[in-house]
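**Student:** No letters, just coordinates:
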């Protein structure tokens, strides 16, 4: 019922938003002789803030139309190379000159935690000059009809393995935040089954590998409540007329509310400053605010089964670091990982995944040779700064690129293909 009330609120507010937008256009229109007066700028600023805080934000676009390679600008086009009901594999195809050598292939696994994959727009942009980049473009669960079936953590891991097969041998995989656990699990499953498409390296960034270490407010909440509490309080039915009508989901707006409440004062100050920038006609600062919140406020729903299984496995039972995680009734044995280089990255001020939680992957993968592992802690950044922003571009991205280049794998180094898939059949 709460989801229906949320939808109704947006419907009720629609005419007010439209009126506010029209009035803002009137006050800000350069043809209006009073548009540059303090009164008009103040009115236009207030109306824009009202319209933006009551708006529903749709899925943003990546917008990568070009990049710079070897000092030259080349065109980039997006293409879907693999598709399933809950995810598309998006390839940023770079139109490089003929005869140029092939760069490393990198699969960026975007978080499925309420935001769209476009949250990693800056991550992709920093990697494009150096690598052939793919990304998991997860689909809003409320847009997937019930007839398409369910999607849980086991399906997530299967999706990753299928994508690595589509991209081909020698791929490097990067798990940003939430995907760190399924990425590590997928690699462990592939290694234990001697899969020839096992990635050359995996980079885990700000992920909850072991949330018993330096637990954050997010981790504490999961420990304080039983799984049934989450089922009864945050799982809702998708309302009509969405394509996923009646699908049980964890709504994105609830996740967003939780994130914003953790730093509510910061968001209130940001909107106050945005209003002041508009009044002062500081267009550059105002545009930076728009760009950030257009992305941050765009959210998607997660399926009930995926959300609850993730909460139970990662945050309540700590199954992966304890060696108790299962994938379709098969143990996830991280000690089986021997041929995949491991890079773990953390932010000093991360309030989502505490310091040490991602580094724990180094401990539970004891059989990776020392010369194939590396840990890096970036000073003075929070969770978002681990994968985006100036410090990411300047300090973190070059380390990722160097790590993938160091541990590049040629097809001759892969093992024979043998993988056991669901149902016990070999493929």
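**Tutor:** Received, thanks. All of these numbers come straight from a predicted model, not from anything done at the bench. Numbers count the residues shown, from 1 in each chain.
**Student:** all contacts plus neighbour counts: C-alpha atoms, from now on.
**Tutor:** Will do.
**Student:** Can you report how many residues lie near the closest residue to residue 197 other than its chain neighbours?
**Tutor:** Of all residues not flanking residue 197 in the chain, residue 169 sits nearest, at 4.8 Å (CA to CA, 6 or more residues apart in numbering). When neighbours are defined as other CA atoms under 10 Å, residue 169 has 21 of them.
**Student:** who touches residue 169 in this structure?
**Tutor:** Contacts for residue 169 were tallied using CA atoms under 8 Å, 6 or more residues apart in numbering; they are 196, 197, 198, 199, 200, 410, 411, 414.
**Student:** now residue 341
**Tutor:** Each residue near residue 341 by CA under 8 Å, 6+ apart is listed here: 200, 201, 202, 368, 372, 373, 407.
**Student:** again, only using 6 Å
**Tutor:** Listed by CA atoms under 6 Å, 6 or more residues apart in numbering, the contact set of residue 341 reads 201, 372, 373.
**Student:** before we go on, here's another structure to hold up against the first:
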């Protein structure tokens, strides 16, 4: 059993890793690395590199302590406002006057923690009241909490939107785009008062038949039984989720690493060189990314397998065959929620065209409520993190939300004859 073997190795390596972390922290606390002898600089850089390149299984802190609003610095605090067994609704509370648009940022449940969206949330906080889905590591969820499948994911999103109430805007990053679209369709059909005003789908696999990537091709040609037999394991007994069937996060991260191994090695080598040359800002940017990238979480087995089956093998949503809890998902029911789809030109996980497919599928949504944006020069993560996200993608998203807000305000004004 691969999970048990992995955990045994991790336990054996733990003392060495703790010592490496401590030594690396001492180097980090010291200033003026460039003034030290060559061997000392190389040793410190190697220690920090070694401490970085290892898997962790707890969510790193978001570390968003302040944000600039209207030219001034405003303190930010994190507050869990709603907790369920599989997800906590996290609110980034700011001491500002109410009135900015409320946004539910939906993080992927795909092997990484929600802190992968740190830059996304930090950027949006300047102009929005941001809530985020903080998914829990499945290995920490007792069996008594029951299973969690694709239908449960959709129900969770609907429940969060109802808790937040009318007037919320939704931003779904990557994997949850399909479930978000399904949730909005069901809420539209029900004329739910909590129906979101706008929906932004970023680099999400709406129709993976379009420009299929290596991941898409693998999913299509591999029987679902293979995924279950080779990628699903049970949580070791030492954890709260003992015996829960999961797709281990370390396997997902290893799969992602293998797709672009040369690029990751080059990036980590750059971090080593930057540290050696005392280029702190450049080294820190790479360190921050890999701190989140190597933080892995397990997925409930039923959710992982159902996602592979419905999204990547059956293509149930674009073929009009998706059902959630026995209900057919009819995307033509979406008529009032503004839609923005965003893609990255060089995305090798969710290729150009796959997210844009939502535009045509929402066939009854008026054209003035639809918009699409492709960011040039970025891959998957560049859509929601990094300089181009902050300076080019985000202004498009912000414009959609604020124009939608303005339309709602004008529609609510009384008409005088």
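**Tutor:** Received the coordinates, thanks. Keep in mind it's a predicted model, so treat the numbers as computed, not measured.
**Student:** TM between them?
**Tutor:** After superposition, the two chains reach a TM-score (TM-score structural alignment, normalised by the length of the second structure) of 0.93; 411 aligned residues with a CA RMSD of 2.3 Å.
**Student:** Give me the range in the first structure that stretch 222-234 of the second structure lines up against.
**Tutor:** Aligning stretch 222-234 of the second structure against the first structure (TM-score structural alignment) gives residues 225-237.
**Student:** Okay, buried residues for that stretch please.
**Tutor:** Residues of stretch 225-237 of the first structure classed as buried under the neighbour-count rule (16 or more other CA atoms under 10 Å) are 230, 231, 234, 235, 236, 237.
**Student:** average offset between the longest strand along the second structure and the first structure?
**Tutor:** Longest strand in the second structure, counting residues (DSSP state E): strand 72-83. Mean deviation of strand 72-83 of the second structure relative to the first structure after superposition (mean CA distance after the TM-score superposition for the first structure): 1.6 Å.
**Student:** compared with the first structure, how much does the helix or strand that that strand is followed by deviate?
**Tutor:** Sequence-wise, the next helix or strand downstream of strand 72-83 of the second structure (DSSP states H and E) is strand 87-94. Compared with the first structure after fitting, strand 87-94 of the second structure has a mean deviation of 1.0 Å; criterion: mean CA distance after the TM-score superposition for the first structure.
**Student:** residue ranges for the helices of the second structure, please.
**Tutor:** Shown for the second structure, the helices assigned by DSSP state H span residues 2-29, 38-52, 118-124, 150-164, 177-189, 214-221, 224-231, 249-259, 261-276, 280-293, 301-307, 357-361, 387-388, 394-412.
**Student:** now the residue nearest to residue 232 of the second structure when sequence neighbours are not counted: how far from residue 138 of the second structure?
**Tutor:** Closest residue to residue 232 of the second structure apart from its sequence neighbours, by CA to CA, 6+ apart: residue 247 at 4.9 Å. Computed as CA to CA, to the nearest Å, the residue 247 of the second structure to residue 138 of the second structure distance reads 9 Å.
**Student:** between the two, which one's more packed in?
**Tutor:** In this view residue 247 of the second structure and residue 138 are compared by other CA under 10 Å, and residue 247 has more residues nearby, 30 against 27.
**Student:** Alignment lookup: the more buried one to the first structure.
**Tutor:** Matched by TM-score structural alignment, residue 247 of the second structure corresponds to residue 250 in the first structure.
**Student:** Next, the contact list for that match, please.
**Tutor:** The neighbours of residue 250 of the first structure, taking CA under 6 Å, 6+ apart as the test, are 234, 235, 301, 302, 304.
**Student:** Could you single out the nearest of these to residue 41 of the first structure?
**Tutor:** Ranked by distance to residue 41 of the first structure (CA to CA), the contacts of residue 250 of the first structure are led by residue 301 at 36.9 Å.
**Student:** That closest one against residue 254, yeah?
**Tutor:** No - using CA atoms under 6 Å, residue 301 of the first structure makes no contact with residue 254, being 9.1 Å away.
**Student:** Out of these two, name the residue with the larger neighbour count.
**Tutor:** When residue 301 of the first structure and residue 254 are compared for neighbours, residue 301 comes out ahead with 25 against 16, by other CA under 10 Å.
**Student:** and the corresponding residue of the second structure for residue 209 of the first structure, how many residues sit next to it?
**Tutor:** In the second structure, the residue equivalent to residue 209 of the first structure is residue 206, according to TM-score structural alignment. If you count neighbours by other CA under 10 Å, residue 206 of the second structure ends up with 29.
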